[in-house]
Every structure is written in C-alpha cells, then in structure tokens.
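Enquirer: Everything below, folded, please.
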Amino acid sequence: MASPLLHKSSHQLRIGQIFRFDIAYKPCSSAEDYAKLPPRSLWLRVRNLEPLALRAAYLAGPYSIYVDCRPLDYERNKKTFITAEQPLFEPQLHPGQTFWVELPCHVFKEEYHWSVDVVSQIIFNTSQLVNFDVCISESRDMSEVVAKANDLVVSVHDTLDLWNLPVPDTSKPIHLVILSHGLHSNVSADMLFLKEAIDNSRENVVVKGFFGNICKTERGIKYLGSRVAEYVVGLLQNEAFENANKISFVGHSLGGPVQTFAIAYLEANYPWVFQKLQPTNFITLASPMLGVAHDNPAYVKMALLAGIAGRTGHELGLQFTEKGNKPLLLLLPSGPTHRVLKRFVRRTVYANAFNDGIVPLRTSALLYLDYQGLSTLLGPQTGQPGDDPKLSAKIPRDLPDAQDSQSLVLLAVMSYFMPQKHSHDESERKLKNEDEEALVEERYLKLPKPLMLESAASLLLPPLPSKKYLTDPESRENVIFHDKVYTENDLPKAEKSVKEVEDEAALISSLNGVKRRSSLQSVGDAERKGMIKMIASKGEEIRLVILGNMTEQLEEAIAREYHKLMLWRKVLVRLKPDAHNNIVVRRRFSNAYGWPIVDHLVENHFDVDLPDELQLTKEDSLDTGPDGAELSKILSVDVIRRENEELDKVPVENAEDTWTQFNDKVDTFDGPAGIFCDISERVLKMKNDWNTVGLKAFLPQYKEEQVTESPTTEEAPKGLMGDFI
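Expert: Here you go, the predicted structure:
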C-alpha cells in the first residue's frame, strides 16, 4: 500500500538560484521509545518536472538541476565510517528524471537532521525556469495524499536567505569579502561553496557578490567591473557596514580581471573606500590576467576579433580598438590599479597547471615561475622573496599536448569560448635564460597542456569523485605542488621596454586598416610602409604569426607591470578534470576535487597574522606614466555610467548577428548570448505548447492551425541559429 506524503512542496529555479531544504525529524522522544518501536526510515524524492523533450535543448537552458543530500553533521574533513551517513548527489537531474534517497533512522538520535541542496544548471538565459518538487514519505511507494506530520519539520531557504546568512556581529569590526564570477557563470550558485567556507573561518566576515552581471558577461570587463564597484559602494553606504574595517576581493576566471577593474574604479572615483577599509586580500582563481589570445590557435584569435565573446572577447584577445586605444588589459595594471594593489596585504594567484583548457597557465600564473623549484615536484614550496632570480623564467609559449582528447565540438563552444592552441608533439623542450653573469640552460617541467575539447567535455560530463574521496580525507592527494612568493627581482631581464612593445603591437595591428593615434609617431613612415608591404606580400599566415609574437610581448609587458614593486604569492595546483570549475568548487560534490584549494585559501588568508618579513609599505605608488593617465581617463564615472546605460538600452533579443561584428563606435554588444536567448524564446514556446496540447504540438496539423488562427502575423526572423530546435 502506498504511503502518504509527509511533506510536498513545488518550486521553480531560474539561473543562479538554489533551494536548501533542512529536514528535522523527531520520531521518538527517548531511547526507550526507540527500542520498543523503531521508526521507519524516510524516503526523499526530488523530481525534475520539465518535459522530456527539453533534455535536448541545451543552448536554451540547460533544463537540468543539481541535487545533493547529506546528514547535517557531515564534515568533509572527517572520515565517515557508516555507509548510511555518506552523502549522495546527482550532478545532472534531467527533465523527467527522479532522484531518490533513503533517510535512515537505524541508530537512535533525539533528532535526525539532513540537508538537501537543489541548484539550477541554467547558463544562458534569465527568463527560463525549471520546475521541480520535493516529497518525503515513509516508503518509496508514495501516494499523492499529503498527511500532516508533527514530528517532521522542513525548513526551506532560497538564494537570498543563504547569501544573507549567517548574521554578522555588527558590534565588532567586519571584514567585507567580495566574490566575482567568470564568463557565463554566476556568483549566487557557482560560488556559494566558497562563500560558506569563508563564512566558517574564525573571522567576523561578511561575504557578498554582485548578482546583476548574470548573462551580461560578454559586455566587457569595464562594464562588469564598474557595476561590481558601484555595488560595493552601495553596500558600504548601508548602516550594517558602519564597522567594516577590511575588504578583500576573490575572483574566479573572468572575475579576476573584473575585480581588478573594480578596485581601479573605486580608487579613481571613490578613494574614501580604501581610506576607510584596509585592502587585505586580492585573490584570483584560474583568472586570465594577461588575456587568452596568445595560447589560442589562429582561428580562435579570428573568432575573438570577430566578436565571438562580445566586448569581453576583444579585451581578453588584447585587441586594439578602432579608436586606436590600447588593449584594456595592458592599461589595467597601471595608474590607480597599481596604487591600490600595492596597498593590499596579500596578493595571491591560484593557477591550474593541468586539465584546464579554458585559462592557460601562462595567464593565470602571471607568466613567470621558478622552474628549478617546479622541477622537483616535492610538494608545496614556501620560498622567501628573492630566491635566485636566475632560475625564474617565462612559462613556455607551447606546452606538450595532452593525450586522449574528446571530440565534442559543440561542447567546446560552450566551454567559455577559450580553447588553447595545439602545439607540435615534442618529448621535451629547453628554456634559456640570460643574465649579466651567466647563461643558464635548463630543462623545464613538462606540463601537459589540456586541449579545448577535453575541457569542454569535462564541463558537462565531469569525472565524478569516488565515495572514498568524499568520505575519507586521508585518501585525497596533495594537489598543491608549488607555493612561493615572487618579487620583481625574481623576473628575468626584459628584452624590450613596455613602450617598444606597445609601439610594435600598434604598428602590426594597423594592418587591419585601423587608424592609430600619435603613439606611433616614433616609428618612421618608411619603416612602417616597408613592413606593411613585406607582410602584405607574404600573406595572411605571416601576419598572424607576427600578431602572435606581438601578443606574447604584450603579455610580458602586462605581467611585468603587475610585478612592479609588489609581492605575488603563486599557488600552482594539479586538479583532475574539470579543473577550471573544480578550483572554485562550482558544485559541492561533483567538483569536490577542489576542496583542498578552498581550504588552503581560507586557512592562509582569513584570521591569519601577516609575517614580519612580508610587511608592505603603505605609501602610495606615484605611477604617472602614459598608461596610468590613459586608464584614469577610462575610469571617469560619468563616461562609464553613460556607456553602461547605452549597453543596457538595447534588449538582448534585438542584438541578432551584431555579435559577429565589432566596432567600438557601436555601444551595444551582446555576443552569442543574444542568439541563445532567441533560442530560449523558441524553446519556451515549445514548452508551453507541450504543456497545453502534449505531443499534438509537434504534428503538422497543429502548426497549420496556429498559422490559420493568426494569418496576418509576420514570421519572426529565425536568426543565425533559428533552426537549432
């Protein structure tokens, strides 16, 4: 006989949303009552109520959800011996699927507690939603009758509840922590695990993140960063933050450059922020601080140039604009940014050395590493500043290819549009460093380079951690193999000055027919015309090669500016796929390989004292160079607000095909998300028809009836991918 339901609730998930169900069950008042009549175990059922037909509509959703269930007293860093107390999870609960979990009551407890998380997996659209329900009964054979249960209490917390808990002690100094997400990501769901880990530190912290950039990450770093900065200003004007005395920034992937622009914007327009609050931690996790163009193949560079990832793609591709402006990432480390970055107590970058084909090691590790230390692979290193600068060098341009790549082209497009370039198959390479005293020739560590298809496959089909990994901390390997503080003195001698690099890059970029500004006057007309003529005669291939060389030099200029008069702690990690999402633990259990990284971040940056040898001067850096002055102009609050308003005016649906053309005179630029939203509208109509008439919606007769009912209605343009569904 089917058992009645003790609890039933239906909910809807939009992009970035999460529901947490805290289940409290008290069937027995004493051990004696339990011994007389042991209670039956409960059964939990979570169903994705969307139609089966939506399983294939990935670009419009996806319409899947992530679900996990764990005892409330489960701790990931303590060994779990009892099988019934081990966590269970489903990384992709597709439309029409059901997640079952037994909630055991085999051992007497005064009260049993479980926690269930249900998380949206939608990526591309803010209007779509996923319907699901949660039911609890004493048997897996459930009826639809709901019976009241006084001994069962289910507390439901939504996204805003979770991000406003725990309540801080406002009578004590508050450490404000701002989280920033990456391309096609969100703070609310994708960075919740990191938020709660920081909350559990012994410090009186308040962790916040700006939710307003969801589905707008293609509008540019300037757009995203300024909105984050304005959000921070709004928080600090709230009475709840009157006692805030410290501020930290943690960014994942694109969130690194975004938060860099945010602190520059605050320093230029709201200098009181960093006068009132001590800049404490500036942390990036697998962030493309130097862009992503250099390690990409030629076709990806052309795609970025064409606007495949919107303004953001152009900025990450280190492209000069039609107005002749320098790449934003080249200007970003200078001026106000350098001034405030230097005042942070700690600056740390976490970089994936393996299994991350989205953000290369070169750009996430700020280019320079100690190869003698890396070659030992004996575990984490905590070298002191200034250790033998002769043995530090740039990360090689090409790393050996990884093996056994997946051939999933569509998934590669979904993987943030940031693949890496294929290199020639070589068993080993040599790196030469020159200094004033000696020529050091050394073999560098062979770091296999993950390929774009491999990373794309792991984004949607991630290798899942084993039960042993989840329940036995001793079975987890030490994934941090390099941990060292670097100074400007650790860098090899520069081959060219920053100005020389900028002039050469601007000259080569002029081959696109773009007018350049007076910064190129130092290059003679004859030399310019001769080079253009030579390259034009050799064809497109040579031009792309030279552009690649210029990109490498631009990366070096950016990296040196970040290292100027500052210490950087670089932590290199060896994570299993999907390393790019594992490093931030996007989902609690499916990305559990990143737990040690989050633990390391919290333990080394919150409620810790600063070592005496790392004390930094609080004097402001007077960076008055041309790049700093140009960045200061870009940071004008009035100009940025006007540009942001223009970007917000045109709805995404009307931006069809504009993402394939970039013109810096055009203010609106939505990238492929506009196409995905167009697809989403079509899927939404299909979903409504399915719910109304079922399979009849897919019959030709029904479509003819719909056309007959509204003969005067013009057919909407299909768009670039209108035939996808």
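
Enquirer: okay, CA-based contacts and neighbour counts for the rest of this
Expert: OK.

Enquirer: Which of the helices or strands spans Val485?
Expert: Using DSSP states H and E, Val485 falls within strand 480-486.

Enquirer: Following the chain onward from that strand, which element is next?
Expert: helix 498-509.

Enquirer: Return the list of helices and strands in contact with that following helix.
Expert: helix 540-563 (3 or more CA pairs under 8 Å, 6 or more residues apart in numbering; DSSP states H and E).

Enquirer: Can you name every helix or strand that the helix it packs on contacts?
Expert: helix 328-331, helix 498-509, helix 525-538.

Enquirer: Let's see this one next, to set against the first:
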Amino acid sequence: MTQKPVLAISHKVALSVGGIIRYRFKLLPCHAKNIDKLQFRIRNSAPVYRNITPSSGPWKIAVALIRNPDKLPVVPELVPSIGCAQVCRLDATVDHDHDDEGCNEWELEVLSEMILQRNWIDIKVEVYVVPRADNTIPLEAAATGNSNNSSQAEGADTEVQPQVLLPTILSCGYKDTRAICGPACPEDVLHAEDEEGLHLVLLTHGIHGSWLDMLYIKEQIDAHTKDNGKTITFLTDTNHAGTEEGIQMAGQRVAMGILEWTGYCDTEQGQQLRKAFASATSKSTTATAATTPTLTQNKAITKPFPRGISKVSIIGHSLGGLINIYALGFIEELTQGTFFREIKPAHFITLASPMLGVGFEHPWVLGYALSLGVIGQTGKDLALENRSSKLKRLTSSASSATSLSTTSSLASNKHSASLSASASAPGLSMECSLDKGPEPLLLAMARPGSASNRVLKLFIDRTSYANIENDMAVKFNTSSMMGIPSFDIDQFFSPEGAATQPKKSIYHSALVSVLALLLPQIPPRSKFLNVADAPSPVVIVEHVEAGSVEKPDGTFDTQDATTAATTGDNGKEANKNKKNKRVGSVKSTTSSNRSTSRSSSGSSSYSSSRSASPSSTSDLSTKSRLDLALLVSEGYHTDMDWTKIGVFIEHEAHVQIIVRRKWYNLDGWKCVQDLVERFDFS
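Expert: Below is the predicted model of the structure:
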C-alpha cells in the first residue's frame, strides 16, 4: 500500500493568447528508490461561467507530459482540453530498475488554446511525490527552508518561479512563453555592432493566431542551424488579437518588428519612428522594448542597421503570408529602398496562404459574409473588396489622420533621414502607396511595379506550400496561385492516383475542420513510434518560370516550367529519374514527368465563365472574384518565378501543415522537416 502523496512543487501562473509554459522535472537518483510515482495536477482556475463565453475564449488549456524527453522515440501523454474550473491528473511511475542519468525525467507542457481576445487564464500546477510503502524516510525531512533557489532561472523574475518544497528530491526547470518563443540568438550578438553575417528568419502567424502557431517551425530551424551561430529566428507577436483590423495594420506592425530587430529603430531617425508608431504596435502581448534588446545608447551608431544582419528570410502561414508581402512594401517605402540594399532578401515562403483571396473557391455565402465585414477589414481584404468606401472614410476624417514623410539616402557611408509625423495618438496609421488606390489591397500588392512586388523579385527564391485537400480555410488554387502546371488534381484522386482517400466535399471538409478545433484528436501511440518511417506529405515540387500563368482557356503555359518530384511517398513509388537541381539556394529534386499540362484548378467552369483576358484593366467593380484572383495571379507571375509545393495531409490540413500544436498535429512533422531541409537558413 502506497503512502499519502506529498506536495513537492506548486506554481500559480497565468496564460494569455499564445501562452505556453514548460517544466522539466528530474527525480534525483539517490531518492528514486524511495518514490513510487509522481502525480501531476493541473487546474484551470478560470471561473466556471467562462465556459459559456466562447466569443472571448475558448477558455481551455491543453497538457502534454513527456517522459525522458531527450530519448527517442518520444510518446507523450496528452490531455487536449481542460475546461474552466476543471482539474487534470496524470500519474507517472518511477523507474527503479535503472539509475542512469535521465531515466526519471519528465517535461510538462501547458498551453492555451486559441483566445480571440486579450484575456488571461489562471493556471495552478502541482506535483506530488508518492512514497513507496516500505519507505521509512519521511519526505518532510528532505525539505529545506529556501525552496525557491533550485528553480530560479538566471535573469528570471523570482516572483513567478515555481515553489519547490522538496528540492533535495525533485528539481524543477521552468520556462515561460517569452523564454520559449523568444529569439534563438545570444544577447551579446544582438548588442555587438561589429557582428556581421547574421541571417534573420521571420515567422508570421495567420488570422486569430499567435506566435505559438509557428513555434514548432522555429524550434526545428533552431535545431537545424544551431552549429552555425548565425541564424536568428524571430516569431512576431505584434498581431495577437488584432488580425481582424486588416492586412494594412497587421503588416505595419510586422514591418516595425523587423526594423526593431535589424537595429534601425536604434538609430536617430529610427527612434523618432518608434515613438510615432508606439500606438500602432501596442497589440503585442509582450512589449517590443522588453523582448528586443537595444544597443548601448551612449555608443554612437553609424550604420542604418547596426545589428549585423545581412540576410533576411520571410515565412508566413495563412494570412501571415499576405501580411509579410505588405510589410515588405511598407519597409521598402519607409526606408526608401535602403533596407533591401543593405540586407539581402534570401527566401520568401508561404504556407497555405490565400495569395489570391478567399471566396472564388468557396460557397458564395462565405465571400458575401466577408465582404460585409464578418471578420473586420481583414475579411474585406480577403474577399477582394474595392477600397473606395474606406478611402472616403479616411478623407472625411482628415483632421485626425497622420502623415508620414520619410527620405533616406546613403552618402559618405552615412544614413540620414528626416521624419515628420503628427503627435502619437490612438489609431495612428501610416500609409504608403499601396493604400492610396481604390482597388483591392491584394491586387495592389501584386501589381508589377508596386513596392511589394519589387521587393518580392529581389528574393533568391519564392516558394508556396499549398494543401491539395482537407483545408477548409484556404483552398488549393489560391494557396498555389492557380495550381501547379503539371499536376492533375483529378488524376491524383482517381483510383489509380496517389491519394489514400477519395476527394471530400467542401461541407465534409468544413465539418472536419470544426471538429478538429472543438475536439482535438490524440494521435495513437503507434504513430509516435513510427513517425520516422511515415511517408512525406509532400506530393509534388515544381519550379514554375515567370509568365507561366493561366490562359483564358483555363490551361497553363508550361513550355518554360521546370517540373520537379512527383507523388513519391503516398503509396506510389517515387519517380526514379531524379537529379539534384539548385534554384538560388533552394535544394530540390527534379524529374522528367511532364505527362500532363492540365491546370490543377480542376474546374473547367473557371475558364468557361470568362470571356476576356485576366489582364484587362476595365472597371474592377464589374469583375467577379475569380477575375480579380486571376489578375492577382498574373501580377505574381510577371517577371517572377516560383517553386510550388503540393502537400497532401489526410486530416485537417490548415493547422497540420505548420504543426500548430507539436504533439497533436503529428501529420505535419514531415512537411516542416521538408521546409527545414530544403532551405539554407545559415
């Protein structure tokens, strides 16, 4: 008979949007023989009435307990949902047969689910040790008066650290959200003005998301580049609970985050910009000044971007891909081209991003709802709504508008700028040329000659990952910009194709997406054990040359398209005629399979509904969403080549493709692995 559990560790903490905390517990070997098991109790302390206020929630947390996390394969114990005023208990048996280092270690991860507003969930975490029946040593004797010392992290606030009551028996390491999601770069490098050759990799989440969405990709890039010491991964957190305000506002916040990290805001002109933009960047759940180290103020700064960053790569999921495109154009105009002359663009990557908007592939009611502002200005942007009414509102409120004029030049190796802005006020908005026309913002960004389009062309490579199926939010045609020339989606779902399941209706996909959000499925143990041998979800990789856009008859011009690896690992033997090819610094494989030139849009009704070329510049208000989408696609394919990657994930694919939750979205691990190995982030 076991004895009564003894409280060993207690911790009260609060989680907000994108909140995650991790504990590393280690049972000291000298006491392991006296302990039967550990009990982990996690309480959601939010009041019970919060369960009926989902509009400001959902007020739930998820838990993962991993034994010996440094040993592979890892099989976690998962609790996908703990509601308000509920308690979860997990028991872990102590291993008495092995006394080697690390045999009795556990990692406990607690994270918040999607929260639509900036609220907090109170959490209480307790760990109990249960002595063995024959243990004659009272555990209370092992307790010491100074219980906090063993858990204090260097530089951390001691008031928020776990309270360790039995430090000689159980040790506890703790990391909060900022420590987990922060940059993978030593502060001394960020403060070193003479450091050169750093590669900044920016990751941007989508609508109603948080920086937690992109954490898995960040951690994989960090692990893959840990030996070079030149890569900084930066998760943007400026748009938490603010993604409905429109691509313009979200993109400006991301742009300011980039300028902060490159050190531009440490210069004299940058400090003025930071002050003027203070209210516009206030959406971050953690203050930018607190997460972004600044250079020594007493040291003269002579470089426009003094942190030694020489390359930048941009990765965006869903709406984040469009936010990034706007941010690039905004930075280009704000710095008058200085940024991308000094810092070279490397990789531009989108993951399930609605590059052509939303609505032309969905039921008409969705596009209509978005155009009415169901999800704010962002919905109108995605529905490719004309912005003339917005501009009228701006004109009528000219008295409160803010103007920004910036001139930048490089002369005698010195960067000078003049910045004039009205006093900082709530709702501060700085507009660039992308915001001055009445046409849809997505079309304005894609237009050849626009600031965003010009910067996109500067990247060594541009890559779009597109879900072929099971993505209710972003369909294949918009994320792949009207498909992949040699890929036949109908053939893929035919009996002799590579798909392991038939093509689903849009209503089935919607139901699966909703259930995946409300009732997350726990992957079976066998899946974790065999993940290394699982097939890759990457079905096709193709390099599409500039100008390979859809013709009026619904087909693609593929004479200049270079096709790459096709349906290899989803049950069909990979094409054996492969050779390595280098596109910029992208690592990809090619094949000679060009058996079809059918558009992967898979719908002849698209072409039959059109009587004129998509490049027509007639009144945009008379054009359908499909016509506008084709115009956007044409803009991105003019003088600009792309690598298009088709991904087939059998379950809800929109969050799986980025592994929004590490242990629950297991099907996307191989897709992230493909991204990390395909690109050189060093």
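
Enquirer: With respect to Val573 of the first structure, which of the helices and strands packed on helix 540-563 of the first structure lies nearest?
Expert: helix 328-331 (24.7 Å; CA to CA).

Enquirer: which part of the second structure lines up with the closest one?
Expert: Counting by TM-score structural alignment, helix 328-331 of the first structure pairs with residues 441-444 of the second structure.

Enquirer: How about stretch 286-299 of the first structure, which residues are buried there?
Expert: Across stretch 286-299 of the first structure, burial judged by 16 or more other CA atoms under 10 Å covers 286-298.

Enquirer: equivalent range in the second structure for that stretch?
Expert: Under TM-score structural alignment, the match for stretch 286-299 of the first structure is residues 352-365.

Enquirer: For that stretch, what is the distance to the chain centroid?
Expert: 20 Å (CA atoms, centre = their mean, to the nearest Å).

Enquirer: Between the two ends of that stretch, how far is it?
Expert: 22 Å (CA to CA, to the nearest Å).

Enquirer: With stretch 29-38 of the second structure instead?
Expert: Per CA to CA, stretch 29-38 of the second structure runs 14 Å from first to last residue.

Enquirer: Sort out which residues of it are buried, please.
Expert: In stretch 29-38 of the second structure, counting by 16+ other CA under 10 Å, buried: 29, 32-38.

Enquirer: As JSON lines, these with distance to Leu419 of the second structure and secondary structure would be great.
Expert: Shown next, in JSON lines, are the buried residues of stretch 29-38 of the second structure (distance: CA to CA, whole Å; DSSP: H, G, I helix; E, B strand; the rest coil):
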{"residue": "Pro29", "distance to Leu419 of the second structure": "62", "secondary structure": "helix"}
{"residue": "Ala32", "distance to Leu419 of the second structure": "64", "secondary structure": "helix"}
{"residue": "Lys33", "distance to Leu419 of the second structure": "68", "secondary structure": "coil"}
{"residue": "Asn34", "distance to Leu419 of the second structure": "68", "secondary structure": "coil"}
{"residue": "Ile35", "distance to Leu419 of the second structure": "66", "secondary structure": "strand"}
{"residue": "Asp36", "distance to Leu419 of the second structure": "67", "secondary structure": "strand"}
{"residue": "Lys37", "distance to Leu419 of the second structure": "63", "secondary structure": "strand"}
{"residue": "Leu38", "distance to Leu419 of the second structure": "60", "secondary structure": "strand"}
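
Enquirer: Ala197 of the first structure is in contact with Ile597, isn't it?
Expert: No. Counting by CA atoms under 8 Å, Ala197 of the first structure does not reach Ile597; the two are 11.0 Å apart.

Enquirer: Show me which of those two is the more surrounded one.
Expert: Ranked by neighbour count (other CA atoms under 10 Å), Ala197 of the first structure and Ile597 place Ile597 first, with 25 against 15.

Enquirer: Show me what that one lines up with in the second structure.
Expert: When the second structure is aligned by TM-score structural alignment, the residue opposite Ile597 of the first structure is Cys671.

Enquirer: element containing its match, please.
Expert: helix 669-678.

Enquirer: so Leu575 of the first structure touches Gly594, yeah?
Expert: Yes. Contact status for Leu575 of the first structure versus Gly594: in contact at 7.1 Å, counting by CA under 8 Å.

Enquirer: which one of those two has more residues nearby?
Expert: Shown here are Leu575 of the first structure and Gly594; by other CA under 10 Å, Gly594 has more neighbours (26 against 23).

Enquirer: residues contacting the more buried one?
Expert: For Gly594 of the first structure, the contact set (CA atoms under 8 Å, 6 or more residues apart in numbering) comprises 575, 579, 582-585.

Enquirer: go with 6 Å
Expert: Shown in contact with Gly594 of the first structure (CA atoms under 6 Å, 6 or more residues apart in numbering): 582-583, 585.

Enquirer: so of those residues, which ones are in helices?
Expert: Here DSSP state H is the test, and these give Asn582 as lying in helices.

Enquirer: which of the contacts of Gly594 of the first structure does the second structure keep?
Expert: Using both residues aligned by TM-score structural alignment, their matches' CA atoms under 6 Å, the second structure keeps these contacts from the contacts of Gly594 of the first structure: 582-583, 585.

Enquirer: on that earlier part again, keep only those of the buried residues of stretch 286-299 of the first structure that are in helices.
Expert: Reading helices off those with DSSP H, I get Ala298.

Enquirer: So which of the buried residues of stretch 286-299 of the first structure is the closest to Glu504 of the first structure?
Expert: The closest of those to Glu504 of the first structure turns out to be His294 (CA to CA; 16.0 Å).

Enquirer: Scan the first structure for its longest strand.
Expert: Across the first structure, the longest stretch assigned as strand under DSSP state E is strand 3-13.
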